[in-house]
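[1] Predicted model, plus sequence, below.
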Amino acid sequence: MTVVDQPRQLVRYGSPTGRWVLFATVLGSALTFIDATVVNIALPHIGREFHAGAAALQWTVNGYTLSLASLILLGGSLGDRFGRRRVFVTGVIWFAAASLLCGLAPNVQVLIAARVVQGIGGALLTPGSLAILEASFHPDDRGRAIGAWSGLGGIAGALGPFLGGWLVQVSTWRLVFLINAPLAAAVVAVALRHIPESRDPHAARSLDVPGVVLAAASLGGLTYGFTAWPTNGPGSAGVATSLSVGVAALIGFVFTERRSAHPMLPLDVFRSRAFTAANLATFAVYAALGGVFFLVVLNLQVVAGYSALAAGTAMLPITVLMLLLSARSGALAQRIGPRLPMTFGPLVCAAAMLLFSRIGPHAFYPATVLPAVIVLGLGTSLNVAPLTATALGSLDESRAGIASGVNNAVARAAGLLAVAVLPLAAGLGTGSLTNPATLAPVYRTSMYICAGLLVAGSIIAAVAIPTRLTRPREPQNREMHCAITGPPLRADSNT
């Protein structure tokens, strides 16, 4: 697949233009990375200011994730067709405008609506950052550029909770959103001046609009139904209708993608047993992680009595451990095969869930919280890199884009549904997530459920992930459409 319009546009890693391209893509991606973490820290303050119930707080998180998960594959397709810089810049501007609306929201209903709009911007800019790196840099420098993007993005993700906790504690939760505007302005200015435009001349000329609509309807119907269930009950017309729409839309999505000439999700990718297993494991693992990162920070503030800043930095060792160990874990999986790391990594994470379940009132960080955080960091470091590499490497290299996009969408959909379902499954009922007496037992049960999901992910890996991954070869005359341009699997890749 051709990823640039003209070879003369390629930039070198050490050049001034190369550094500016890295700056724009890293900072643009960091907007979404940081926002996804700091909002959890602000939830107790949002709940108190708006007198918001559990469902409203869940939708404050899920409104963003819903639109992002539904549209991220479309965002990659739009970049391939209309220009990656153009769609990236549009996404950044869209994200910033929605962030301003979030920060100025007069009530929780406007905040949720703005979060949905913000997710649309995230879906436009997120796939564009890696695609721009692959399209802009010389083949000899792409590996270094993507490595730098990953490392710097990890640092941004580590600083995000600290910054968010500090802003909430010294000022107001609204600054968590308002700070995005000046950062976005810097990204747009640099991108327009320094990032060369690129597109895929072989991209499909038609977009899979029915697939997009049905995917959004499916995720939205299921999320709304499960979120409303604790308050309204399973017999209410709204819950039953919403869940029915979600299931029907999911069936319609599968049927549509099977018949579409240019599907958003080509179903033939699931003929690969390794790819299917990797995505099933991704769903189980990321559902658990989505629940953990939603509930632990909330529990630390509401039940354990931590400040927003302390709760925001409590999980920081996880990011540090992943920065230090993920590359080594990937190298280990390449040497011994992905099955063992993907089997034992989730089991280590499951042990961390049992440690997290002990966090109660006045929990002492070094003795109660830190051990759970370290064990979770070790487990995720062992599992995430092999999991991602298996999902990408299970298909022919020409389909790396769709492999990356599907895996990304599966992970985000898992987190979305986890936030909707976990409080219901843990027995929240009509209680409030900002009430310590209500949250404490729900939190503890949720950690046990997350442990079970991680064990399920481990079993899937042990049974279905091959000991050695062999990339299949596609017929040379087969037409391909990549919805998202993923990172090259070799530093010299030109596809």
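    Done, it's in. Numbers count the residues shown, from 1 in each chain.

[2] CA atoms for contacts and neighbours, from now on please.
    Noted.

[3] check which helix or strand covers the residue nearest to residue 126 when sequence neighbours are not counted.
    Nearest residue to residue 126, sequence neighbours excluded (C-alpha to C-alpha, 6 or more residues apart in numbering): residue 29, at 6.1 Å. Assigning secondary structure by DSSP states H and E places residue 29 in helix 16-50.

[4] Buried ones in that helix, by neighbour count?
    Under the neighbour-count criterion of 16 or more other C-alpha atoms under 10 Å, helix 16-50 has 17-18, 20-47 buried.

[5] Next, the angle from the very next helix or strand once past that helix to helix 16-50.
    Per DSSP H and E, the first helix or strand lying C-terminal to helix 16-50 is helix 54-82. Our comparison of helix 54-82 with helix 16-50, counting by axes from the mean of the first three to the mean of the last three C-alpha atoms, to 10 degrees, yields an angle of 160 degrees.

[6] Following element in sequence after helix 54-82, please.
    helix 84-103.

[7] buried stuff in the helix or strand following that following helix?
    Remark: after helix 84-103, the chain's next helix or strand is helix 108-136, criterion DSSP H and E. Buried residues in helix 108-136, counting neighbours by 16+ other C-alpha under 10 Å, are found at 108, 111-136.

[8] same thing with stretch 224-236?
    224-231, 233.

[9] Now render the residues you listed as TSV, adding distance to residue 491.
    Putting the buried residues of stretch 224-236 into TSV (distance: C-alpha to C-alpha, whole Å) gives the following:
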residue	distance to residue 491
224	43
225	45
226	44
227	44
228	48
229	49
230	50
231	52
233	53
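
[10] Narrow the residues you listed to those in helices?
    224-231 (DSSP state H).

[11] Distance to residue 97 for those - can I get that in JSON lines?
    Shown next, in JSON lines, are those (distance: C-alpha to C-alpha, whole Å):
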{"residue": "224", "distance to residue 97": "25"}
{"residue": "225", "distance to residue 97": "29"}
{"residue": "226", "distance to residue 97": "30"}
{"residue": "227", "distance to residue 97": "27"}
{"residue": "228", "distance to residue 97": "29"}
{"residue": "229", "distance to residue 97": "32"}
{"residue": "230", "distance to residue 97": "33"}
{"residue": "231", "distance to residue 97": "33"}
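
[12] also this one, for the comparison:
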Amino acid sequence: MHDHRNCHRPATARGSAGTRKGALLLVLLVAQLMVILDITAVNIALPSLAADLELTGSAISWTITSYSLVFGSLLLLGGRAADLLGRRRMFLTGLGLFTLSSLATATAGSAEALFAARAGQGLGAAMLSPAALAIIMGAFEGAARARALAAWSAVGGAGAAVGVLVGGVLTEVADWRSIFAVNLPVAAALAVGARVVVPADASTPRWRGLDARGAVLATASLASIVVAITQAEAAGWASARTLVAGLGGVAGLAAFAALERRTAAPLLRIERLADRAAGGGLVLMIAAAGSIFGLFLLSSLYLQNALGMGPLATGLAFVPLALAVGAGAHVAGHVVGRHGVRGPLAAAFLVAAAGMTLLAHVAEDGDYVRDVLPGMLVAGAGLGVAVVAVSIAILTGARDGEAGMMSGITTTGHEIGGTIGIAALSAVAAAGGAVAGPGTAAGIALAFVAAAIIAIVAGVVALFVLPPARHFVPRLQAPGAMPVH
């Protein structure tokens, strides 16, 4: 006689596996959200933080730079370490370091202590973030992977806007230290959850293949570029300091590429970037991240410096942007699985350009609902699609044992792109008028025009560089089954 109970076991097993994977994704997304929040929440708190610790002039910017410099320059190493030392080990180690550094930041009594603690947060984030993304790559396949990556990218985009809200609320009801102190209970819950749902590392750590020479060269080169970009506005884009740091960093990356091609176990397999999806995706990630971080910055400057909105009101004004980015990311997770990345990315960048064009009409006596909200929603939706699509494009090229490496490339492009976007668009705003006081709206409007042009160029690049859907979609559904195009 047929046992009907057997019919239900596969479905029950699938349901249990699905629940476990849902819990796994939740833990990884909350961890990434914590990392993202500590980038953008600080922006709102800078005035009160600077007054408390008596920071002045360019020293204030190091509150952000000390974090982004270490985070952005160590992501390649963090990604490769996840492959060789274990993704779960790197995730938990990075989480622990990030938590301890958050405590040190919350209790900092001087500028020096604050900057050192923020650098520690950056190091922890550089270990945690690519490891988490690599865990997603290993746990999900095909359409489920596309949806998981969409959720990851939504956290990266919408989380930045949420960070502005969180920073505004905490600064208003408590003080700037609470922004970092709130990480402690969240991280404790994540550590417990991760030990339950993140798969244990199957192999022992492999230190011999970590490519120390490449790691030092890549880290120093990326750090030099980040320093050049973040300090360019104060020192001058054509100053000797900016040019030496920037060109030195570029030369260092060229030397790194040459070294990696001759290394048996490289930090980064340069030939992966010859893949049109991975190499083209990296370029477009820089454009997408630069655009979305620039959108946050310019909108925040306009709301606070031109319209005179306070921290809490500014944070609340960003809620629609977070929802728009999240909606765009959700749409992208479904569209890319059917239509590839070329068409959706080109369309997404053109939608973003339309939103930036609407925002370019901001005026000194403007209104949030009339002058900011429409463009914010349109640009946010377009960039939400773009960030997801470029992430999927890069990560689909990952081979066995290289998910951490490709995750490192993805997150490096995101952080370096965001740094470039903030610096470049701030410079345009300053050149076109000002970022505070009279002329604020004129300068910010010009910067939005520049952002629209960047988005249009990125859309054209997507059409000519990325692979067509007939080549890309089979690779997404069955990674490694198709040749490189």
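    Received the coordinates, thanks. Quick caveat, the model's predicted, so the values are computed rather than measured.

[13] on that earlier part again, in contact with the residue nearest to residue 126 of structure 1, which residues?
    Going by C-alpha atoms under 8 Å, 6 or more residues apart in numbering, residue 29 of structure 1 touches 125-126, 129, 153.

[14] Same question for residue 280 of structure 1.
    Contacts for residue 280 of structure 1 (C-alpha under 8 Å, 6+ apart) come out as 457, 460.

[15] From what I see, residue 49 of structure 2 and residue 179 are in contact.
    No - look at residue 49 of structure 2 against residue 179 with C-alpha atoms under 8 Å: they stay out of range, at 10.9 Å.

[16] Can you tell me which residue is spatially central in structure 2?
    residue 414 (4.4 Å; C-alpha atoms, centre = their mean).

[17] and the helix or strand hosting it, how far out from the chain's middle?
    Residue 414 of structure 2 belongs to helix 403-432 when assigned by DSSP H and E. On the basis of C-alpha atoms, centre = their mean, to the nearest Å, helix 403-432 of structure 2 sits 8 Å off its chain's mean C-alpha point.

[18] what are the ranges of the helices in the stretch 251-400 of structure 1?
    273-302, 308-314, 316-336, 339-356, 370-393, 400-425 (DSSP state H, counting those that start in this stretch).

[19] Quick check: which of those helices is nearest to residue 10 of structure 1?
    Nearest to residue 10 of structure 1 among these is helix 400-425; the distance by C-alpha to C-alpha comes to 20.0 Å.

[20] Are there helices or strands packed against that closest one, and which ones?
    On a contact count with 3 or more C-alpha pairs under 8 Å, 6 or more residues apart in numbering; DSSP states H and E, helix 400-425 of structure 1 meets helix 54-82, helix 209-232, helix 273-302, helix 370-393, helix 436-464.

[21] export these to JSON lines and tack on distance to residue 328 of structure 1?
    Listed next are those as JSON lines, based on distance: least, C-alpha to C-alpha, whole Å:
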{"stretch": "helix 54-82", "distance to residue 328 of structure 1": "29"}
{"stretch": "helix 209-232", "distance to residue 328 of structure 1": "35"}
{"stretch": "helix 273-302", "distance to residue 328 of structure 1": "20"}
{"stretch": "helix 370-393", "distance to residue 328 of structure 1": "9"}
{"stretch": "helix 436-464", "distance to residue 328 of structure 1": "20"}
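
[22] which stretch among these comes nearest residue 201 of structure 1?
    Distance to residue 201 of structure 1, taken as C-alpha to C-alpha, is lowest for helix 54-82 among those, at 7.2 Å.

[23] got the angle between the closest one and helix 84-103?
    Computed by the same axes, to 10 degrees, the angle between helix 54-82 of structure 1 and helix 84-103 is 160 degrees.

[24] how big is the offset of helix 54-82 of structure 1 relative to structure 2?
    Taken over the aligned residues, the distance from helix 54-82 of structure 1 to structure 2 averages 2.7 Å (mean C-alpha distance after the TM-score superposition for structure 1).

[25] Just list what that helix packs against, helices and strands only.
    Helix 54-82 of structure 1 packs on helix 16-50, helix 84-103, helix 108-136, helix 209-232, helix 400-425, going by 3+ C-alpha pairs under 8 Å, 6+ apart.

[26] now those helices in a markdown table, with distance to residue 286 of structure 1?
    As requested, those are exported to a markdown table (distance: least, C-alpha to C-alpha, whole Å):
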| stretch | distance to residue 286 of structure 1 |
| --- | --- |
| helix 16-50 | 14 |
| helix 84-103 | 24 |
| helix 108-136 | 18 |
| helix 209-232 | 16 |
| helix 400-425 | 5 |
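
[27] what's the closest of those to residue 285 of structure 1?
    Using C-alpha to C-alpha, the nearest of the helices and strands packed on helix 54-82 of structure 1 to residue 285 of structure 1 is helix 400-425, at 8.3 Å.

[28] average offset between the closest one and structure 2?
    Superposing on structure 2 and averaging over aligned pairs (mean C-alpha distance after the TM-score superposition for structure 1), helix 400-425 of structure 1 comes out at 2.7 Å.

[29] mind listing what whatever residue of structure 1 lines up with residue 346 of structure 2 touches?
    Mapped onto structure 1 by TM-score structural alignment, residue 346 of structure 2 lines up with residue 343. Residue 343 of structure 1 makes contacts with 383, 457-459, 461-462, as judged by C-alpha under 8 Å, 6+ apart.

[30] which of these line up with contacts in structure 2?
    Comparing the contacts of residue 343 of structure 1 with structure 2 on both residues aligned by TM-score structural alignment, their matches' C-alpha atoms under 8 Å, the contacts found in both are 457-459, 461-462.

[31] quick one on the thing from earlier: determine which two of the buried residues of stretch 224-236 of structure 1 are furthest apart.
    Across the buried residues of stretch 224-236 of structure 1 (C-alpha to C-alpha), the longest gap, 12.6 Å, separates 224 and 233.

[32] Mutual contacts of these two, please.
    Shared contacts of residue 224 of structure 1 and residue 233, counting by C-alpha under 8 Å, 6+ apart, come down to residue 239.

[33] Distance of residue 350 of structure 1 relative to residue 297 of structure 1?
    For residue 350 of structure 1, the distance to residue 297 of structure 1 equals 18 Å [C-alpha to C-alpha, to the nearest Å].

[34] Per the alignment, the residue nearest to residue 126 of structure 1 pairs with which residue of structure 2?
    Residue 29 of structure 1 maps onto residue 32 in structure 2, by TM-score structural alignment.

[35] thinking again about what came up before, the helix holding residue 29 of structure 1: how far from the chain's middle?
    That offset, for helix 16-50 of structure 1, works out to 12 Å (C-alpha atoms, centre = their mean).
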